[in-house]
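Q: Here is the input, now give the coordinates:
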Amino acid sequence: MAYQNMSSPVYKPGPAPESGGVKVFNDMVHSFLDLVQPNAFPTDLLTKLIKDNFQVQEETNKILIYEVGFLVALAIGILFIVLMPLVGLFFSCCRCCGNCGGRRHQKQTKKTDCKRRFIYLFLFAITLVILAGDVCAFFTNNKISTAVNNSLDVFNDTLDNMKTYINSVPKEIDFIISASTIPIQKGNDSILRIGPILGGMILAQIGTVANTTLDSLFNMVNVLNSTAKYMSDVKNSFNSLQDKQQNISKDLRIVQQEINSTLTKCAGACSGGPTVDGLTLEANFSTIPDFSDKMKLIQDMLGSGIDSDIQKAYKTLNDIPETVTNQTRSTVSGVQDQLVNIKNKINETRSRIPVVDSLENVNKEIDGVSGKVHQYKPDVARYDHYRWIVGICLCCVILLVVLCNVFGLLLGPCGHNSKADPTERSCPSNSGGHFFMAGAAFSFIFSWLLMLVVLVLFLAGGNSYTLICKPWGNQQLFKFLDTPNLINGFNLSQMLNIKDSNLSISSLYSNCEKNESLWTTLDLNKMFNLDEYLNISKYTDEVAGTVENTQISLKGITFINANQRDLVNNVSKSGIDALNFGDITQQMTKNTTKTDLGSFANQLEALANQPAAANFSTELKNEADTLRNIQSSIDGSLLPEIKNINRSIYNLQVISSQLPASLNKTLKSIDEAQTFVDTQTSDIVKNESKVFLNTLLGYFQAYIDWAKTMLTKEVARCGPVAKTVDAAHILACGYIVDSLNAFWFSLGWCTIFLIPSIILSVKLAKYYRRMKTSEVFEDSDLNHVEMVSTSHQFLIPRVTTKS
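A: Sure thing, here's the model as predicted:
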């Protein structure tokens, strides 16, 4: 009995985790955060904080110890925020006072060009690093917006998948319940066809013996018919042979007298002629064994109505299915009523599984969450747009520094002549130096702001990763949420209306990740006794009682009556196997006549042709022709008849020699079959009725076993629930938190490298800017002579006092 497979619901595709270069970059950020926060997940600390309503006074030390990595980074960041503006201010004042390169004086040495190139290459490399970080910042800034916008849609798709899953559970249960129509229909078909089925089973058991015996009895009758026929053939052939033998013998006597008379008249003229003593029959077919009494016994047996009795027995046997049908009409009606009760009992199981109602509550909660998401979606998009603008501005600040460095790197070497006096450097070279100084100035101005943003995002995103995303990914967060009484009023078992179950989030996720059924995942065996819900034994017992109380009585099968049995015994004991046809068989080996009639006729013709017997020539020739005619009669009628009787005797002897043994064997088989039918029929009816009943009840037991298997292992496989949790993890952590962390990491990367950029820019600027004074020399051995420029166009204005 085969059942259809349940159709799986179609789900929308879930979010895909990051891959490629983005994943590599995120892994780099994760490695940095793991270095900052190497401590294990603070299960005990968080548990105490949550239970104390986040009263942190008592746990301040533990919190600080746990967050020591973030605190160190925070201290460094704050130090950066404080020092960078101060250093920039002091640096500016220092330059205004003519120090820190503000005097714009440059010494010319042999190593000047080497130093310039070295600093140029380092600044170029630093600028590329800052540019790479800024590109990552631009990308991750846009990725945050993309993640936020896409996450809302993907989140709704995920909720739709959950609703699809929840809505599929009642359908799958209904599918299993509705499948009960299969065993009901099979049972109804079986009970309606109880005659052909049960009757056929009974017929097969009885027929194994009865049909074999009837076939043997039928063959026995055929053998007796053949025996009677062969006896009749022997008798008829013998009578015909005797008649022909008498006729030929009479003809031979007549012709013998005629030839003898002719030869006597011929006297001396026919001397030396043949003698007529041999013109007689040598074989004598005058006697045959008498088997008329045996033949009469066989005919009496065949005439006893045995043929009609055999056909009647066949009909009684073949009518068993119809007999069963006629005698079980009330049983069929009763079982059909009980099948209706079984169907109603199985249908009641649907309403007794309350998990469906619990899932409906979850469905309502999902609808509420989905509605809130739609409600806040415009606000989220608007605020994210503001955030995107701020991120773009911050990235542009860094880009401004990069551009200043790039323009300085491009313009500085343009028009620069290492042999030219520093006070007379070209305008492009001087402009490049100014761009370097502008980049340094912008770095001092905005670096503290960048670091401030990095610190805020670092603390938010870093802690989100270490306290939420990382333990979520390794399922440690689920174990933490399973802490008893962690959240007041939160009980997963009560939410799902499951009593007497210690259901945990971690076990729920673990089982769903393996795509286990909801029955196994929620451990519903402790709450629901499925055997009790699907217990239809009361109704199957009624079916069994109805079938077992059915009385089936079959007509007796009689293979042979007493008279026919006696007749068969008489035939068997009649000595039919001892018939002796030796005399007649011996006569068949002799010649038909003592003298060959053809040779004798030739002798007569030869005698007639002699001149001495010319007066008797006509008589002799006529007599010779008569002999030839007699020989032709012997060859044409007597000899074929001899062959016929010989063949009939042979057939009769062959069949009659085995007839007693065959009859005795058949009678023994009939006795055994009659005993079997008389003693075993009722047991066969009971046994086959039990087999039929077991088959009938087996339909329902097979359905119950299948239904239990489906309900406990196949229905509501909760893989979609685990995929929903994974999708939420990907959305919250993989898309938003990781993108946020990648953004501040990129900004922090750029901000940190602004320090070497400032140093190298300031150092490189003096090699390209036009100096006020310089030291030149004509030979390496000459002392330096300071040349003072009279130009005042590049002097920084200073505050002076009147004299």
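
Q: From now on I want contacts and neighbour counts done on CA atoms only, so please keep to that.
A: Fine.

Q: need the longest helix for this protein.
A: helix 639-709 (DSSP state H).

Q: can you pull the buried residues of the helix or strand that comes right after it?
A: Using DSSP states H and E, the helix or strand that follows helix 639-709 towards the C-terminus is helix 719-729. Buried residues in helix 719-729, defined by neighbour count with 16 or more other C-alpha atoms under 10 Å: Gly719, Pro720, Val721, Ala722, Lys723, Thr724, Val725, Asp726, Ala727, Ala728, His729.

Q: And helix 719-729, what does it pack against?
A: helix 112-178, helix 505-513 (3 or more C-alpha pairs under 8 Å, 6 or more residues apart in numbering; DSSP states H and E).

Q: which one of those helices lies closest to Val373?
A: Val373 sits nearest to helix 112-178 of all the helices and strands packed on helix 719-729, at 7.3 Å, using C-alpha to C-alpha.

Q: Buried residues in the helix or strand following the closest one, which are they?
A: Counting by DSSP H and E, the element after helix 112-178 in chain order, helix or strand, is helix 181-192. Within helix 181-192, the residues scored as buried using 16+ other C-alpha under 10 Å are Ile182, Pro183, Ile184, Gly187, Asn188, Ser190, Ile191, Leu192.

Q: swap in stretch 224-237?
A: 224-235, 237.

Q: Can you lay out these as CSV showing distance to Val332?
A: Listed next are those as CSV, based on distance: C-alpha to C-alpha, whole Å:
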residue, distance to Val332
Leu224, 47
Asn225, 47
Ser226, 50
Thr227, 52
Ala228, 52
Lys229, 53
Tyr230, 56
Met231, 57
Ser232, 57
Asp233, 59
Val234, 61
Lys235, 62
Ser237, 65
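
Q: any idea which of the residues you listed is closest to Ser656?
A: Thr227 (6.8 Å).

Q: Neighbours of Glu641, how many?
A: Neighbourhood size, Glu641 [other C-alpha atoms under 10 Å]: 20.

Q: Ignoring the adjacent residues along the chain, who's closest to it?
A: Once flanking residues are discounted, Glu641 sits nearest to Leu241: 6.0 Å by C-alpha to C-alpha, 6 or more residues apart in numbering.

Q: and for comparison, fold this next one:
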Amino acid sequence: MIMRCLILLAITLLVFSEVSSTNTNNNGDITWASLPEGQEYSEEKFDGDRFPLDTTWNSIDGFLKFISPGDPPYEIISDAIGGEFVTTDYEPVDYYNEFKDNILGFTVLFAIGIIFIVVFPIVALCFCCCRCCNKCGGTMEQKSSSTCMCCYLIIGLIVSCAFILGGVGTAYSLNNYTADSVETFADDVNSNIDNIVRFVENTNDELSFLVGEQLNYALDQVKIDLNDIGNLVGVPVRDELDNEVGPAITSVKDLATSIDDTYDKLVVVNDTQNELADLYRLFKAKIDQVRASIGNDCSSCSCCSMSGFPDYANDYVSNVDYQDLGVDNGLFPQFAVDQSTNELQGLKDDDLASVAAEGEQTFIDIPETLTNSTQSDIDSISENIEGFQDDIQDAVDDLTSELDSVLDETDKWSSHIDDFGETAQDYDVYRVYMMAGIFGLILLVPIIWLLGLSCGLLGRSSDALPTERGCISNCGGCLLILGAALVFIFGTFLMILTTLPFIIGGPVDRLFCDPFQSGEVYKETVDKKGAIPGVDGYYLSDLLLNDSSIPLKISAILDACENNEAIYTASKLEYLVNISEYLNYKEFMPDIDSQFENITGDFSNIDILPDSGKQTLEEFGNSSVISINFTLFNEELGKDITMDSDDPNDLSVSAAAITDYIDDHGFTGSNESALITMAGYLTDLQSNFIDPMVAKRDALVTALDELQASTTQIEMNVNSTLTEIEAAQTYIDSNIDSLIDSEVSSYSDRVLGYAEQYVNYVNDQVQTEVGRCKPLYNVYEDSLNLICVSLLQSWNSLWFCIGWCLFFMLAGIVYSIKLAKYFRKMQFSEDTYDEIEMSNVNKNGGWIKLPSMDHLYLDHTEHV
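A: A predicted model of the protein is given here:
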């Protein structure tokens, strides 16, 4: 059950997605489909947060802001953009005053670095000469504070080594970061290029969709409606006319039905009347025969003369005449019925229903008539629209081909970048080796110092004389001197590696990256109204839009793109390219309105009732059926059939009376036989003649009533219908042209409304949906990160780490050389002596006074 529900849900979502992505036309109102989704943008982008040591970068950034606190020279940048920056106008003092906050710190530090590079080798040389030529070496005295000084120096050296090790560790960590940056650089750049290409392609696809597929759909709706003018114009006109014409046509149809119905009833009356006349003739002959037979029977017996016997001579006589002897004779009007039947037969043969249907069809065919009579006008409009469609499609094709040619070049760029990336990765290994060598050398110094310090502390005896120190202690002192010597040897080289990258990376960070990353460079130059010489308003709008009053700002464009607005709105391109003007179809089809005004149609063939139909109606209204004397009919049919006194319409009553008469008088023999025969005559006459004639008479009465009901309003209905037909035809002739004009106006609004809807739709899509530029903002931000984070952080971290280590190595030189005399073994010389007072030596927790020693001096390498 759950699986079925999931399948049903999936189908529903699929159908909904298909419906929602399809244009729909709801009686002239188009619901537009969504823009195509396009290609997905690459998610491979530079991670600006992957710098491994934020504290290090914050320190670098803080240091650079400290030495260069001033803002970039935005005025000079503005002058340079405006083409009015002239270097000859500036004196040295002007440069100093203008740029002191920006470059003074960099200049001073660079100068210090150069001085260091020049002076430090001289200092190192002097130091070596002094130590190697026995020219200096310091005193042999050890005062009471020497032990404390030794502790201070040890702590200072350990702290210096710790900072140097921290710098080396930071460098190795950043070295991996730099290697990763080099490895991903080509991919990051190509990812940005791909995103730009995809943005252009997606925007191109969206524009092609709008100007291509959607325009074609709108114009197809126009063509469909143009080919459906019959339904859109003719049907409403016909429906409007039908309010007046419909009842008239219905009346004609009713009269056509009435003719057939009246004729059918006349036929029934005529047939019934003829059958009744035939029965009457048989009855008349039979009743005369019965009277004769009864007279003969009565003459042979004496019963007929007796009191109470029926008066056969008077009772058994026909009281009606159902034969057509002519109206003038005052008898049954069979002639009038025959005449009316013949007349209606002719009217029926005229087939008024068909004639009325033909007239009605001309009215029904108003849409088709309109379509046929306006085909040439519609074809002209269609050709005009197809020409407009072809022009637009050609423009789209030209734009697409130009964009394709530009995008083809990006493949070459990507190929070059891939090659560059591969080359950079190939050579980056040498950078890794060089960095490993440089920082390995730097790492060697604190290791030697720490090793020397360890040996010195482990081998040093507090009660041993300087001349009696052990080899381990002496080795520790030598290692301290060795570490200092390495600094003297490579210090200049390390300062070069600090100064040169610093003087490049520092200004780039402060004068380029910081203002670009914060956006201040735009706000203070091109985005600032009146900041660019020669432009009173906004520079960018003056450059691109030729109107400096428009507030077009790069920072505003970046903010809009960050919010993923459409590029058209973000860049205020409406001031440069008015989409509505390009989609103003009336400029391409200036005579479109007049073409619609020429649509009129020819409706001269509309005749809802031809003359033949009118003539048939008039003949029907004047037919003899309306003059039939139904009173005479009814009077004749209302008469009793016989003159029988017992029951004129039922001779079986008289037959029964004769039978009773026989019983009452007791007749026997021939009299009884004669009377019984007489009763049989009457019974036979009743059952075989009178009863059928009565039934047929009653049927004729019913048929006559129905015929009379049909013919009562014939004349009035015919006259009324003819009047309605005439009024309806006049209404058609008088109003159809104005109705056509009114509906054509609405029809024109509907057809051209597709174009208006399309223009509004395109305007809305271009301003809100087409080319949402968040990908461009991502590319811009990613490019800055690649330059100012990936490359610049690695570059600045190089000089910062080397400079950091060099600074603490210089401190370590002092600590290491001063500590060396506490660990190295002193040597004797007998050439000369100085009285050295070894006092206040700590021995076994106390201080003792050493005696003077002739011919003793301390090795000159003990002091700086």
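
Q: TM-score for these two?
A: Scored against TM-score structural alignment, normalised by the length of the first structure, the superposed chains reach a TM-score of 0.67; 765 aligned residues with a C-alpha RMSD of 7.0 Å.

Q: Matching Leu467 of the first structure against the second structure, which residue comes up?
A: Correspondence of Leu467 of the first structure to the second structure, assessed by TM-score structural alignment: Leu511.

Q: tell me the contacts of that match?
A: The contact partners of Leu511 of the second structure, by C-alpha atoms under 8 Å, 6 or more residues apart in numbering, come to Asp71, Pro72, Asn102.

Q: which of these does the first structure keep?
A: Compared against the first structure with both residues aligned by TM-score structural alignment, their matches' C-alpha atoms under 8 Å, the contacts of Leu511 of the second structure retain Pro72.

Q: Relative to Leu850 of the second structure, which of the contacts of Leu511 of the second structure is nearest.
A: Once C-alpha to C-alpha is applied, the member of those that ends up nearest Leu850 of the second structure is Asn102, at 62.0 Å.

Q: mind listing what the closest one touches?
A: Asn102 of the second structure touches Ser68, Pro69, Gly70, Asp71, Pro72, Leu511, counting by C-alpha under 8 Å, 6+ apart.

Q: Pick out the most distant pair among these.
A: Pro69 and Leu511 (10.7 Å).

Q: ok so, going back, surely the residue nearest to Glu641 of the first structure and Ile642 touch.
A: Yes - with contact defined as C-alpha atoms under 8 Å, Leu241 of the first structure counts as touching Ile642 (6.9 Å).

Q: quick one: contacts for Ala655 of the second structure?
A: Met678, Ala679, Gly680, Leu682, Thr683.

Q: next one: Arg253 of the first structure
A: So Arg253 of the first structure contacts Leu279, Thr280 (C-alpha under 8 Å, 6+ apart).

Q: Please give the element, helix or strand, for it.
A: Short version: Arg253 of the first structure belongs to helix 200-266, going by DSSP H and E.

Q: now that helix against helix 639-709, angle please.
A: 170 degrees (axes from the mean of the first three to the mean of the last three C-alpha atoms, to 10 degrees).

Q: once aligned to the second structure, how far is helix 200-266 of the first structure on average?
A: Superposing on the second structure places helix 200-266 of the first structure at an average distance of 5.5 Å from its equivalents, by mean C-alpha distance after the TM-score superposition for the first structure.

Q: Can you name the element that comes right after that helix?
A: By DSSP H and E, the next helix or strand past helix 200-266 of the first structure is helix 292-302.

Q: helices and strands around that next one, which ones?
A: Packed next to helix 292-302 of the first structure, using 3+ C-alpha pairs under 8 Å, 6+ apart, are helix 200-266, helix 562-573.

Q: Next secondary structure element downstream of it?
A: Sequence-wise, the next helix or strand downstream of helix 292-302 of the first structure (DSSP H and E) is helix 306-318.

Q: Now do the buried residues in that next one.
A: Neighbour count says helix 306-318 of the first structure has Ile306, Asp309, Ile310, Ala313, Tyr314, Thr316, Leu317, Asn318 buried, by 16+ other C-alpha under 10 Å.

Q: and those residues as CSV, adding distance to Lys143 of the first structure?
A: Formatted as CSV, the buried residues of helix 306-318 of the first structure follow (distance: C-alpha to C-alpha, whole Å):
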residue, distance to Lys143 of the first structure
Ile306, 103
Asp309, 99
Ile310, 97
Ala313, 93
Tyr314, 91
Thr316, 90
Leu317, 87
Asn318, 85
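
Q: about what we covered before: pipe the contacts of Ala655 of the second structure into a markdown table and attach secondary structure and distance to Glu562 of the second structure per row.
A: Shown next, in a markdown table, are the contacts of Ala655 of the second structure (DSSP: H, G, I helix; E, B strand; the rest coil; distance: C-alpha to C-alpha, whole Å):
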| residue | secondary structure | distance to Glu562 of the second structure |
| --- | --- | --- |
| Met678 | helix | 127 |
| Ala679 | helix | 125 |
| Gly680 | helix | 123 |
| Leu682 | helix | 121 |
| Thr683 | helix | 119 |
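
Q: Tell me how far the residue nearest to Ile76 of the second structure when sequence neighbours are not counted lies from Glu75 of the second structure.
A: Nearest residue to Ile76 of the second structure, sequence neighbours excluded (C-alpha to C-alpha, 6+ apart): Phe85, at 6.7 Å. Applying C-alpha to C-alpha, to the nearest Å, the value for Phe85 of the second structure to Glu75 of the second structure is 9 Å.

Q: Enumerate every residue touching Glu574 of the second structure.
A: Applying C-alpha under 8 Å, 6+ apart, the residues contacting Glu574 of the second structure are Tyr568.

Q: try it again with 10 Å
A: Leu545, Tyr568, Ser580, Asn763, Val766, Gln767 (C-alpha atoms under 10 Å, 6 or more residues apart in numbering).

Q: What of Asp482 of the first structure?
A: Contacts of Asp482 of the first structure by C-alpha under 10 Å, 6+ apart are Gln476, Phe490, Asn491, Leu492, Leu503, Ser504, Ile505, Ser506, Ser507.

Q: Now do the helices in the stretch 451-600 of the first structure.
A: With DSSP state H, counting those that start in this stretch, the ranges of helices along the stretch 451-600 of the first structure come out as 470-473, 476-481, 492-495, 505-513, 518-521, 530-533, 537-548, 562-573, 582-588, 597-608.

Q: Report the mean deviation for stretch 421-436 of the second structure after fitting onto the first structure.
A: Looks like 5.4 Å for stretch 421-436 of the second structure (mean C-alpha distance after the TM-score superposition for the first structure).

Q: quick revisit: between the helices of the stretch 451-600 of the first structure, which gets nearest to Glu59 of the first structure?
A: Per C-alpha to C-alpha, nearest to Glu59 of the first structure of the helices of the stretch 451-600 of the first structure: helix 476-481, 18.4 Å.
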